[in-house]
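Chemist: Build the 3D model from these lines:
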Amino acid sequence: MNIENYKVPVNSQVVLSQYPTSEDMKKHNDDIREIKIPELVNTLKDLHLKLHAEEKKGILVVLQALDAAGKDETISYIFSNLNAQGLKTTSFKKPSEEESKHDYMWRLHGGLPARGEIGILNRSYYEEVIVTRVHDLIDDVHIPDDKNREEIWDVRYRQINDYEKYLTENGFHVVKFFFNMSKGEQRDRLLERMKNPKKNWEFSFNDVKEREYWDQYQQAFEDMLNQTSTEHSPWYVLPADDEWYARSLVSEIMINVLQEINPQFPEITGEEKEKLQEYIEKLENEMK
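Modeler: A predicted model of the protein is given here:
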């Protein structure tokens, strides 16, 4: 597959409906799940272990979508297979009272990766240009003094782009996945959660209420993609109706990012190498 097909061009004016929600890949689910995904995950694990050992670079992964699009499952089936010590996952929900007292990016910091880590944001600061916009939740206190209410979104897009560039310039790559799901597929997945007692815990009544704003969300997503897909932190639009195919795309894109970083296991040289040999001999002599 050509992962570039799913990458949103820089300075684009794409229409979200031009990106497929399905590539008719459900019929290949068994092969993707049982053959392709394990191979991709093994490659990803090896690269991630080197990233963690080297501790020079980090990766921030943003997962953004409507409910039931597959964010949680991508974490479970792909990222959870990686070395837990080099992995950090943060879920963003409605801002707490404490978080609301700060700038809207403030609560991001606890989810940022350290060098050698992959940090995953299950939803993210992008909620502040999506949910906040759809439901008109912006508070006057968060609008710059020299801007009006309609200008705030362009301001936030610029601020987000600047911050992601700052992260990239400091050694933290930013890769962003949007799970592009059709309204019919979401309906089917929500019904499954509602009807299956083992999945009831995944369902929220608010998920159905939010469907009433489907068109507004699509417009907000489209603006987000067009305004914030950059050279340093691109968006990838996944055909989320094909759940296993979407997960394989995430794996391939992450492998590509790590291969560009090209992490290496640290080499022991000089005095440390001599000391290592000394301690090897010491432990081996204990066996005699």
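Chemist: Going by C-alpha atoms from here, please, whenever you check contacts or count neighbours.
Modeler: OK.
Chemist: measure residue 209 to residue 203 for me?
Modeler: The span separating residue 209 from residue 203 equals 12 Å under the rule Cα to Cα, to the nearest Å.
Chemist: Neighbour count: those two, which is higher?
Modeler: When residue 209 and residue 203 are compared on other Cα atoms under 10 Å, the one with more neighbours turns out to be residue 203, at 18 against 10.
Chemist: Surely residue 49 is in a strand?
Modeler: No. If the criterion is DSSP: H, G, I helix; E, B strand; the rest coil, then residue 49 is helix and not within a strand.
Chemist: Test my guess that it contacts residue 81.
Modeler: No. Using Cα atoms under 8 Å, residue 49 and residue 81 do not qualify as a contacting pair, with a distance of 11.4 Å.
Chemist: Looking at these two, which is more packed in?
Modeler: The residue with the greater number of neighbours, taking residue 49 and residue 81 and applying other Cα under 10 Å, is residue 49; the counts read 19 against 15.
Chemist: One more sequence to fold, the one below, so I can look at both together:
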Amino acid sequence: MENINIEDFKVKGKIELGDFLTKLPIDTEKEQEELALDAIQKKLSKKQDAMYAHNRYAFLICLQGMDTSGKDSLIREVFKEFNPRGVVVHSFKTPNATELEHDYLWRHYLALPEKGKFAVFNRTHYENVLVTRVHPEYILFENLPGIEKVEDITPQFWENRMEQIVNFEKHISQNGTKILKFYFHMSKEEQRKRLLKRLENPEDNWKFSTGDLKERDRWDDYMKYYEEAINKTATDFAPWYIVPADDKGVARYIVAKTIWEEMQKLTDITEPELDPKVKANIEVYREQLKK
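Modeler: As a prediction, this is how the structure comes out:
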């Protein structure tokens, strides 16, 4: 596990999703995966505490993938050692009435992390160029000028929206937010197995939705639009990582290791030092408390 090279998953040029593996050709036991992840979790927790005290950087972790690709369980496992005050998770669902009264990025701006904190977007602003590409009729709910029907949505509309997303990410990056974007690359066969598991295990029944099957029928469309979105929005300041997601344990390790390596690059993060006057009088304060 330790030999996994994060750079192998980073998008560095134009890609085709079909060229990427959904499962790495390595044999690992579940216990090995858990031990490797546990070691990184502890390091991440300590570094995050220092980042919180340093109060200059924030991290935005973006998770995208098809239904059942493991986003929810990854959040639980990767971030469970974090101090709860240092990480906030946002699961973006269908925009509500208030959100639709604003531009599509508005609700994502509201959820950006404070300095010193992590925000995890479980489904992200990319839904606005993924789900809406597969179902362009959803755009009509945004009540945009010049768009009265689906036929009014031109290819240039999507080009503009991609550019807006890149500008959004560039803006927050220049103001201290580190952005890491992960696409969970799962095979259609693996999704079939996971959906069946939801139906066959009573404790998992609640996770199943008939909508999952409807979206599964549009698999090829989603792959096409994911590929296009990744190619148009992978930048140095907001890189994409294509994570093989058929093995959840390996996927969790890759994400955790990526975050750790990015945090290591922030060499100026230090815990603030005690005020010199307070430090000089530590013994005085200690004696006061003893009395």
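Chemist: Can you give me the TM-score here?
Modeler: Their TM-score after superposition, calculated using TM-score structural alignment, normalised by the length of the first structure, is reported as 0.93; 281 aligned residues with a Cα RMSD of 1.7 Å.
Chemist: centroid residue for the first structure?
Modeler: The first structure has residue 62 as the residue nearest its centroid, 2.6 Å off, counting by Cα atoms, centre = their mean.
Chemist: That residue: what secondary structure?
Modeler: For residue 62 of the first structure, the reduced secondary structure class is strand; criterion used: three-state DSSP.
Chemist: thinking it is in contact with residue 173, fair?
Modeler: No. Here residue 62 of the first structure does not reach residue 173: they are 11.0 Å apart, not a contact under Cα under 8 Å.
Chemist: Need the nearest residue in space to the residue nearest to the centre of the first structure, chain neighbours excluded.
Modeler: Taking Cα to Cα, 6 or more residues apart in numbering as the measure, residue 62 of the first structure lies nearest to residue 176, with 4.6 Å between them; neighbours along the chain are not counted.
Chemist: got it, and residue 85 of the second structure?
Modeler: Distance criterion Cα to Cα, 6+ apart; nearest residue to residue 85 of the second structure, sequence neighbours excluded, is residue 117 at 7.9 Å.
Chemist: residues touching the one you found, list them.
Modeler: By Cα atoms under 8 Å, 6 or more residues apart in numbering, residue 117 of the second structure lies in contact with 48, 51, 52, 57, 58, 59, 85, 86, 87, 88.
Chemist: Measure how buried the first one is and give me the count.
Modeler: Applying other Cα under 10 Å, we find 24 other residues in the vicinity of residue 48 of the second structure.
Chemist: The third one now?
Modeler: Residue 52 of the second structure has 23 neighbours, counted by other Cα under 10 Å.
Chemist: so it, which of the three states?
Modeler: helix.
Chemist: And the equivalent of it over in the first structure, how far from residue 58 of the first structure?
Modeler: Using TM-score structural alignment as the criterion, residue 52 of the second structure maps onto residue 52 of the first structure. Distance of residue 52 of the first structure to residue 58 of the first structure, given as Cα to Cα: 8 Å.
Chemist: same deal with residue 241 of the first structure?
Modeler: Computed as Cα to Cα, the residue 241 of the first structure to residue 58 of the first structure distance reads 30 Å.
Chemist: The second structure: which residue goes with residue 279 of the first structure?
Modeler: With TM-score structural alignment defining the correspondence, residue 279 of the first structure maps onto residue 285 in the second structure.
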